[in-house]
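Asker: Build the 3D model from these lines:
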Amino acid sequence: MNPNDLPSPWVLARRAARMNPSVIREILKVTERPGIISFAGGLPAPATFPVAEFAAASAQVLQQDGAAALQYAASEGFPALRERVAALLPWPVDPDQVLITTGSQQGLDLVAKVLLDAGSRVLVETPTYLGALQAFTPMEPQVVGVRSDDGGLNLDDLRAKAAGARFLYLLPNFQNPTGRTMGEARRAALAELAAELRLPIVEDNPYGDLWFDQPPPLPLSARLPDGSLYLGSFSKVLAPGLRLGFLVAPPALYPKLLQAKQAADLHSPGFNQRMAARVLEGDFLERHLPRIRALYRSQRDAMLAALSREMHGLDVQWNSPDGGMFLWARLPRGHSALELLPRAVDAGVAFVPGAAFYADAQDDAAAQRTLRLSFVTATAAQIDTGIAALARAIRATGPRP
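Answerer: Sure thing, here's the model as predicted:
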């Protein structure tokens, strides 16, 4: 008998059945087709990567500290990088609270492993970051969406749903996918409510440095240092290929997150950490970030202008984010973003249907009409061409009968 004809001997864990491919990653495969203009991926603009600085840092690290850089390292992270992270945060943080992670996505995975059991209740914004849903789902929690508007969470709905929740996960700054930002008054009220309810907050902030006109308000973690866990990333301000992020945890929670990190990968790449620490020395970010902000603001403006021009008469709605990488749009009633996508790809443009970002969007007709557009990896000319193609696809698709 051919062994290949036998039933598979592998039995999957129950959690494995809950793991699903990223909708965004699947769409990105489509964008590899020649001629496709992609507004789908949340990829930083390659022009912002500090290649020369990393070339110099790489040579310095190998020359001065090569053996240590290529050796196993402490799970907590490279001390100089942890100190730099603590110094960059806008509230007092001890470097011993900083854990370097292999991208902020690993931070979400560690949070899920340490804080969630099967059936645990976890609260998220509506909509929320798809990667967080992917990280939480294998732990088999009950993920509950809290109603949200342009200013963030609806606090009355949060109060109604908070009982028994392990934590609230949110992105207050230039949120993925909507681009919205929670204002000062809402943050202050949320911090007060979370303290009253004893509801822990997991605050994810990969986009907070990408503001266009003024920085966002103080993080929630600065207001609730013992009741919040803060996630950050170097992917958007340095380069995603480094796979470096960090979390800031209260002292009571830090040891278990560290143990989960040790079990996952022992430590994040020490060589990369040393390079990042060198690049971040001095006033590098003060010089580097304004260039990123100026570029992304010009691309946002190009997309807003193209939408105003091309979507005239189509009853399509969109927002104007104050920073970040994403713009959120809503199709007219009767339309489906998922059904629009193949027509758009045929027209030469790609986006992410918004329903993927909802904890449960199956029966939500409004969610089915939403889509996320990333404006940072396309040139102004590509934005003009791509938005025109998207408008043609919307006209050709029409509403459902």
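Asker: make it CA atoms for all contacts and neighbour counts henceforth
Answerer: Fine.
Asker: did I read that right, residue 105 in a strand?
Answerer: No - read with DSSP: H, G, I helix; E, B strand; the rest coil, residue 105 is helix and lies in no strand.
Asker: count of neighbours near residue 131?
Answerer: 16 (other CA atoms under 10 Å).
Asker: Please generate a structure for the following sequence too, so the two can be compared:
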Amino acid sequence: MEDLEKILATTENVKLIYVIPDFQNPSGRTWPMERRKQFMEIINKYEIPVLEDNPYGELRFKGEFLPALKSMDTKGLVMYFSTFSKILTPGFRLAWICAAPNIMEKLSLITQAAVLQTSTLNMMVVSKYLDMFDVDKHIEAIRPVYKHRCELMINTMRETFPEKVKFTDPDGGLFTWVEMPEYVNTRDLALKALEKKVAFVPGSGFFPNGGNEHCLRLNYSNSTDEKLVDGVRRLAEVIKESLK
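Answerer: Below you'll find the predicted structure:
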């Protein structure tokens, strides 16, 4: 946070800050409470708008829920974005926003210019679902599913990955972040993994200026137990070959 404050104190070029405090994509990491407080103190001091992207926050399956940055927003600076695609139905790609009225007015105009209008049918279906069913109960039902898949993947990685390979153990969300020795290029590794019918996202694709070629992201959200275990074991074989 010292670096952030130093930047804001020495330049007026920062117009917006984008953050994913909960189960960040691609790392799966979550901001602790102290970091959230420090961040919001800086934001309120310099009055910089923030886009808080929280598509995964409802999918916590370990530990305690932490408050959104928006709940600490005393000046209407935080725009809170979330989505039904991670908690209800991925194909609808339907999101929602909580922001100050003056910001919502501008966002509405931007949305009209960018996409004209979100699918009316999708909005009607989700609205009807919320009227007829308990979405919180549904979320409670899917959390144990993701918890099981995450633990299965992480435990299999611990059993099969070389010690030189490090990875996150998330408390929620859909991803784990894997760090290989720096001499490994995961784009090349991805091609070898595909030969064994295993796919992952190389780390460099998550950074606008490149870098982190030795990292990769794994997703445990939508596979059977058998495919998860088999896929991790196949990937472990590819990794071991690359480290020789």
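Asker: Map residue 270 of structure 1 across to structure 2 for me.
Answerer: Aligning on TM-score structural alignment places residue 270 of structure 1 opposite residue 120 in structure 2.
Asker: could you pull out the helices for structure 2?
Answerer: Ranges of helices in structure 2, per DSSP state H, are 2-10, 33-46, 101-115, 120-132, 135-160, 186-195, 225-242.
Asker: Export those as a markdown table, with columns for mean neighbour count.
Answerer: A markdown table is the format used below for those (neighbours: other CA atoms under 10 Å):
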| stretch | mean neighbour count |
| --- | --- |
| helix 2-10 | 11 |
| helix 33-46 | 15 |
| helix 101-115 | 11 |
| helix 120-132 | 12 |
| helix 135-160 | 16 |
| helix 186-195 | 17 |
| helix 225-242 | 17 |
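Asker: Out of the ones you listed, which gets nearest to residue 63 of structure 2?
Answerer: Within the helices of structure 2, the stretch nearest residue 63 of structure 2 is helix 135-160; the backing value is 11.7 Å (CA to CA).
Asker: With structure 1 overlaid, report how far the closest one is off on average.
Answerer: Following the fit onto structure 1, the mean deviation recorded for helix 135-160 of structure 2 is 0.9 Å by mean CA distance after the TM-score superposition for structure 1.
Asker: Distance check, the match of residue 270 of structure 1 against residue 226 of structure 2.
Answerer: To residue 226 of structure 2, residue 120 of structure 2 is 38 Å away according to CA to CA, to the nearest Å.
Asker: May I see the helices of structure 2 arranged in a markdown table, with distance to residue 58 of structure 2 as well?
Answerer: Shown next, in a markdown table, are these (distance: least, CA to CA, whole Å):
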| stretch | distance to residue 58 of structure 2 |
| --- | --- |
| helix 2-10 | 27 |
| helix 33-46 | 17 |
| helix 101-115 | 23 |
| helix 120-132 | 16 |
| helix 135-160 | 7 |
| helix 186-195 | 30 |
| helix 225-242 | 23 |
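Asker: Of those, give the one that comes closest to residue 56 of structure 2.
Answerer: Nearest of the helices of structure 2 (CA to CA): helix 135-160, 10.9 Å.
Asker: Minimum distance to residue 91 of structure 2: which of the helices of structure 2 has it?
Answerer: Among these, the nearest to residue 91 of structure 2 by CA to CA is helix 120-132 (9.4 Å).
Asker: and the closest one with helix 135-160, angle?
Answerer: 100 degrees (axes from the mean of the first three to the mean of the last three CA atoms, to 10 degrees).
Asker: measure residue 213 of structure 1 to residue 290 of structure 1 for me?
Answerer: Distance from residue 213 of structure 1 to residue 290 of structure 1, by CA to CA: 11 Å.
Asker: show me what contacts the closest residue to residue 226 of structure 1 other than its chain neighbours?
Answerer: Closest residue in space to residue 226 of structure 1, ignoring its immediate chain neighbours: residue 250 at 5.4 Å, by CA to CA, 6 or more residues apart in numbering. By CA atoms under 8 Å, 6 or more residues apart in numbering, residue 250 of structure 1 lies in contact with 97, 225-229.
Asker: Please say which position in structure 1 residue 240 of structure 2 maps to.
Answerer: Checking TM-score structural alignment: residue 240 of structure 2 goes with residue 395.
Asker: Please apply the same query to residue 137 of structure 2.
Answerer: Alignment note (TM-score structural alignment): residue 137 of structure 2 maps to residue 287 of structure 1.
Asker: how about the helices of structure 2, which one is nearest residue 95 of structure 2?
Answerer: helix 120-132 (9.6 Å).
Asker: Check the mean deviation of the closest one from structure 1.
Answerer: Mean deviation for helix 120-132 of structure 2: 2.0 Å (mean CA distance after the TM-score superposition for structure 1).
Asker: Tell me which other helices or strands that helix touches.
Answerer: Applying 3 or more CA pairs under 8 Å, 6 or more residues apart in numbering; DSSP states H and E, we find helix 120-132 of structure 2 packed against no helix or strand.
Asker: Tell me the gap between it and the middle of its chain.
Answerer: 25 Å (CA atoms, centre = their mean, to the nearest Å).
Asker: do the same with stretch 25-32 of structure 1
Answerer: On CA atoms, centre = their mean, the centre of stretch 25-32 of structure 1 falls 18 Å from that of its chain.
Asker: Repeat that for stretch 79-98 of structure 2.
Answerer: That offset, for stretch 79-98 of structure 2, works out to 13 Å (CA atoms, centre = their mean).
Asker: which bit of structure 1 covers it?
Answerer: Aligned by TM-score structural alignment, stretch 79-98 of structure 2 corresponds to residues 229-248 of structure 1.
Asker: which other residues reach that stretch?
Answerer: Taking CA under 8 Å, 6+ apart as the rule, stretch 229-248 of structure 1 contacts 44, 48-50, 97-105, 107, 200-207, 209, 221, 249-250, 268, 272-273, 289, 292.
Asker: now the contacts of residue 250 of structure 1 as CSV including distance to residue 132 of structure 1 and neighbour count?
Answerer: Shown next, in CSV, are the contacts of residue 250 of structure 1 (distance: CA to CA, whole Å; neighbours: other CA atoms under 10 Å):
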residue, distance to residue 132 of structure 1, neighbour count
97, 22, 19
225, 22, 18
226, 22, 16
227, 19, 20
228, 16, 25
229, 14, 23
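Asker: farthest-separated two in the residues you listed?
Answerer: 97 and 227 (13.4 Å).
Asker: From residue 317 of structure 1, how far off is the equivalent of residue 31 of structure 2 over in structure 1?
Answerer: Under the alignment (TM-score structural alignment), residue 31 of structure 2 maps onto residue 182 of structure 1. Residue 182 of structure 1 sits 20 Å away from residue 317 of structure 1, going by CA to CA.
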